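Enquirer: Fold the stuff below for me.
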Amino acid sequence: MNLPGGPAPHDEAVALSPTWLTAVLRRRHPGAVVTATDVTERIETVATKVRFDVSYAPGAASDAPPALCAKAYFNPAARRRGSSRAEVDFYRLLAAALPVRTPPYVHAEVDEETGHPLLLMHDLVVAGARFGDPLMGFGRDQAAGTLDQLAALHAATWDGTRGRETPGADLATTFAPRLASLARHMGPEQLQTQLDDGRVPDIPTKVRRADRLLAAMGALADLSPRHPRCLVHGDVHTGNVYATADGAPGLIDWQVVQYGVWALDVGYHLAAVLHPDELARSERELLDHYLDRLAAHGGAPPGRDEAWWAYRAHLPYGFFLWSITRNVDRPITERHTGRLALAVARHDSLSLLGV
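Expert: Okay, the predicted model is just below:
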């Protein structure tokens, strides 16, 4: 179906226009006629998220969503830095078929001529959802709830299972591993400058070394094919977890989704969301909980000793992601980089990887 303005307009005015939205919504809600939109919130990070109310003509489809959230690279500066289509491909190809809670969406497309992706979701805030506060963190029970969602995602795609069942969604190709490409994002000198900018002041110098951290990313990339792989979210900090109106956890912001080792998600999540003291007390128990849930969802969990080694060895991944972060509020950056670095130091993860 041709859409006026294209499948993924990079002009926010077009994407929020009654003409374009009517054409999009009529594919799922045939009687919908949009008459107006009213922006309620705009969030600028790497991509732009625009929450807006939708007004319909009298007699329009009664099940049409009253509020939506558009996520795209509307800001020209963000487009110049490059855009990722991974999240849109996740929704377009897989989200509806996977047993993991994600925001309901009405449109997920990439303009193949420009490469611009656009995702149009139901506004979860209007539906009563609550989003995690990156500066608050989780308790043990909340972390266990997210681990169950991760176990469901991992089990459904364990060793590429979903890729064989879903045409057009070969996991290793469509959602290629990201470790090597992420390591090329920043050179050692710039990375060292960021590691020394005060975001991890209490971390031993031997851990706060760009050369070792980059080498760890390379070691993890080399290690990955020797472990069972699955689809991983890739960025499971507190701010990317929401709770529905009845308290059930779900996952948002799938921009770093990739085919990789389960421990990328589990290690990153636990070290990012738990206070370091709580992490030290609960990580073994929570890892066992994840492995049990992975089996319950149909996955084939590794042995406890193997899993414990993989969990500790993959902690540098999250530390690296927050070490290269530049466009997030400083208190959030410091909190996540510091927590993840402390976990890497406590487990001597860099030495585990031989770097």
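Enquirer: use CA for all of it now, contacts and neighbours both
Expert: Will do.
Enquirer: Residue 225 - how many residues pack around it?
Expert: 11 (other CA atoms under 10 Å).
Enquirer: just residue 327 next, same as before
Expert: Neighbourhood size, residue 327 [other CA under 10 Å]: 10.
Enquirer: burial of the closest residue to residue 171 other than its chain neighbours, as a residue count?
Expert: Nearest residue to residue 171, sequence neighbours excluded (CA to CA, 6 or more residues apart in numbering): residue 163, at 5.2 Å. Neighbourhood size, residue 163 [other CA under 10 Å]: 21.
Enquirer: helix or strand for residue 22, which one?
Expert: In the assignment (DSSP states H and E), residue 22 maps to helix 18-25.
Enquirer: After the longest helix seen in the chain, which helix or strand is next?
Expert: Counting residues, the longest helix found in the chain (DSSP state H) is helix 276-296. Toward the C-terminus, helix 276-296 is succeeded by helix 304-313 as the next helix or strand (DSSP H and E).
Enquirer: report the angle between the axes of that next one and helix 276-296?
Expert: Relative orientation of helix 304-313 and helix 276-296, computed by axes from the mean of the first three to the mean of the last three CA atoms, to 10 degrees: 130 degrees.
Enquirer: Now do the buried residues in helix 304-313.
Expert: Neighbour counts over helix 304-313 (16 or more other CA atoms under 10 Å) mark 307-308, 310-313 as buried.
Enquirer: For the spatially most central residue of the chain, which non-adjacent residue is spatially closest?
Expert: Centroid-nearest residue in the chain: residue 254, 3.6 Å away (criterion: CA atoms, centre = their mean). Excluding the flanking residues, the one nearest residue 254 by CA to CA, 6+ apart is residue 87, at 4.8 Å.
Enquirer: Which of the helices or strands spans that neighbour?
Expert: Going by DSSP H and E, residue 87 is part of helix 86-93.
Enquirer: rewinding a little: quick check, the residue nearest to the centre of the chain in contact with residue 90.
Expert: Yes. Taking CA atoms under 8 Å as the contact criterion, residue 254 and residue 90 are neighbours in contact, 7.4 Å apart.
Enquirer: want to put them side by side, so please do this one too:
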Amino acid sequence: MSISSLLALRIGGWIAWEKLSGYRAKYISDVPQSAETMTPRWLTAVLCNGVPGAEVVSVKTTGGSDGTTARRAISLTYNAAGMAAGMPAKLFTKCTPHFRSRLQQAAITKPPCEVGFYNEIRQELVIEATDALFAAYEPRSGRTVMIFHDIAAKGVRFLDIFDYVTRDMAEQMVRTMAGYHGKMWRDPRLTNGHYPWLRSVLAYQRLLNDALPYEARSYVGMQRAHPHFPAELAARPNDVWRAHMRSVEICCDPTVPQTLIHWDVHIGNWYLTADGKMGLTDWNMNSGNWATDYSYAIVTALTPQDRAAWERDLLALYLEELKAKGVIDVPRFDDAWLAYRQQMFHALFYWTFPLGIGSLQPRMQLPEISLRNVERSGQAIVELDSMAAVGF
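Expert: This is a model prediction of the structure:
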């Protein structure tokens, strides 16, 4: 199964209507299709509510890029009341104006999860992370909008896999993950339907498998990743896929602690503040076991040499941080080490898949970034004997 033709027709129809009708969001209940079509009237409704007399006078886009969403920096001017109130002038937006990206986002129902996180959970977490000024999703059309402070204008530097992550930076990443994992550790709201948009890692992976199709394109990605894909794994691709699915099942085993999972903690979703703090963005929320985030972050952020040298100390720090956050049933180190080894596969396939995408799917990442992530995660799977850790 893949993305349904009915969904494609519906999303395509909405995009055509938006263009033909000249649709523009006007009210706070509306969702614009792009930063370029945001109007001062709509921005006034969503940003100036509660600031008497404040209005947005003009808006212009000042740069950006396209991937799974369209990311744009925008610059606003305000009337005298808005200026006197210190309303933010430099903002950053994420929208879904393009057919292929909007269709894929709608098929895997990612936007409600990120919007839900910012609207319902973010304020509970005491961590360095992006915070949305406004977030909304329109399910019929698939339009999504999120507005943030433009933290890059405040000296924040967004990282990528070609940046060297120091020991201090890695320890800060560990503390951040323990911060949101510990806060939501065994929280019943994660599994009792309190957040209707939240799903388990296993449910999400099965959705990806059906909608994209994830498994088939990952096999293509394995071939395209040669010679970066380890020969030991390339020789048994079906077993590696089954090991991946087994690791996801282990992640969602109800007998092990479940918590809030970011799910996409590669180094490209981390940033470094002007005062040297590591922060996290692009929240693609699920529920599951802590190790799926932890393993993914460590294996993709660090060079293989640093990962091998630091991984036991970093894991010990993570467990200490959980205890400091009030977690009562902190895993024993040996159990945590096994979980760390078991959860390496998500990182591997989350970067193998983009290499294998078809012509109708949006390009999510540059190939050189995907290849570096595949190389690091594949090497870790081999060195840590992760196949054996999940029974293969």
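Enquirer: returning to that earlier point: buried stuff in the helix or strand following the helix holding residue 22 of the first structure?
Expert: Using DSSP H and E, the helix or strand that follows helix 18-25 of the first structure towards the C-terminus is strand 34-44. Using 16+ other CA under 10 Å as the burial criterion, the residues of strand 34-44 of the first structure that qualify are 34, 37.
Enquirer: how close does strand 34-44 of the first structure sit to the second structure?
Expert: Taken over the aligned residues, the distance from strand 34-44 of the first structure to the second structure averages 1.4 Å (mean CA distance after the TM-score superposition for the first structure).
Enquirer: and for that strand, what span of the second structure is it aligned with?
Expert: Using TM-score structural alignment, strand 34-44 of the first structure lines up with residues 56-66 of the second structure.
Enquirer: before we move on, what about stretch 277-285 of the first structure?
Expert: Counting by TM-score structural alignment, stretch 277-285 of the first structure falls onto residues 305-313 of the second structure.
Enquirer: residues making contact with the matching stretch?
Expert: Residues external to stretch 305-313 of the second structure that are found in contact with it (CA atoms under 8 Å, 6 or more residues apart in numbering): 167, 298-299.
Enquirer: In space, what's closest to the aligned partner of residue 138 of the second structure in the first structure - neighbours in sequence excluded?
Expert: Using TM-score structural alignment as the criterion, residue 138 of the second structure maps onto residue 111 of the first structure. Of all residues not flanking residue 111 of the first structure in the chain, residue 8 sits nearest, at 5.3 Å (CA to CA, 6+ apart).
Enquirer: for that neighbour, helix, strand, or coil?
Expert: Using DSSP: H, G, I helix; E, B strand; the rest coil as the criterion, the local structure at residue 8 of the first structure reads coil.
Enquirer: contacting residues around it?
Expert: 15, 109-111, 116-118.
Enquirer: make it 6 Å
Expert: Contact analysis of residue 8 of the first structure by CA atoms under 6 Å, 6 or more residues apart in numbering lists 109-111, 117-118.
Enquirer: Just the buried ones out of those residues, please.
Expert: Among those, those classed as buried by 16+ other CA under 10 Å are 109-110, 117-118.
Enquirer: Mind checking which of the residues you listed land in strands?
Expert: Of those, the ones assigned to strands by DSSP state E are 109-110, 117-118.
Enquirer: Residue 112 of the second structure belongs to a strand, doesn't it?
Expert: No. Residue 112 of the second structure is assigned helix when assessed by three-state DSSP, not a strand.
Enquirer: still on that earlier bit, and what about the residue nearest to the centre of the first structure, helix, strand or coil?
Expert: Classification of residue 254 of the first structure using three-state DSSP returns coil.
Enquirer: returning to that earlier point: can you name the residues in contact with the match of strand 34-44 of the first structure?
Expert: Contacts with stretch 56-66 of the second structure, where a contact means CA under 6 Å, 6+ apart, come from 40, 44, 71-78.
Enquirer: Now those residues in TSV, please, with extra columns for neighbour count, distance to residue 208 of the second structure and secondary structure.
Expert: Below are those laid out as TSV (neighbours: other CA atoms under 10 Å; distance: CA to CA, whole Å; DSSP: H, G, I helix; E, B strand; the rest coil):
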residue	neighbour count	distance to residue 208 of the second structure	secondary structure
40	19	37	helix
44	20	37	helix
71	20	23	strand
72	22	27	strand
73	22	30	strand
74	22	32	strand
75	16	36	strand
76	17	38	strand
77	18	41	strand
78	22	43	strand
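Enquirer: Report the two members of these separated by the largest distance.
Expert: Using CA to CA, the contacts of stretch 56-66 of the second structure span at most 22.5 Å, a distance reached by 71 and 78.
Enquirer: picking up where we left off before, of the contacts of residue 8 of the first structure, closest to residue 341 of the first structure?
Expert: Closest to residue 341 of the first structure, out of all of the contacts of residue 8 of the first structure and judged by CA to CA, is residue 117, at 33.0 Å.
Enquirer: Now do the residue lying closest to residue 316 of the second structure once chain neighbours are set aside against residue 340 of the second structure, distance only.
Expert: Spatially, and ignoring its direct neighbours in sequence, residue 316 of the second structure is nearest to residue 333 (7.0 Å; CA to CA, 6+ apart). Per CA to CA, to the nearest Å, residue 333 of the second structure is found 10 Å from residue 340 of the second structure.
Enquirer: Equivalent analysis for residue 240 of the second structure, please.
Expert: Separation of residue 240 of the second structure from residue 340 of the second structure (CA to CA): 17 Å.
Enquirer: Ok, residue 373 of the second structure next?
Expert: Residue 373 of the second structure sits 17 Å away from residue 340 of the second structure, going by CA to CA.
Enquirer: ditto for residue 371 of the second structure
Expert: From residue 371 of the second structure over to residue 340 of the second structure (counting by CA to CA), the distance is 22 Å.
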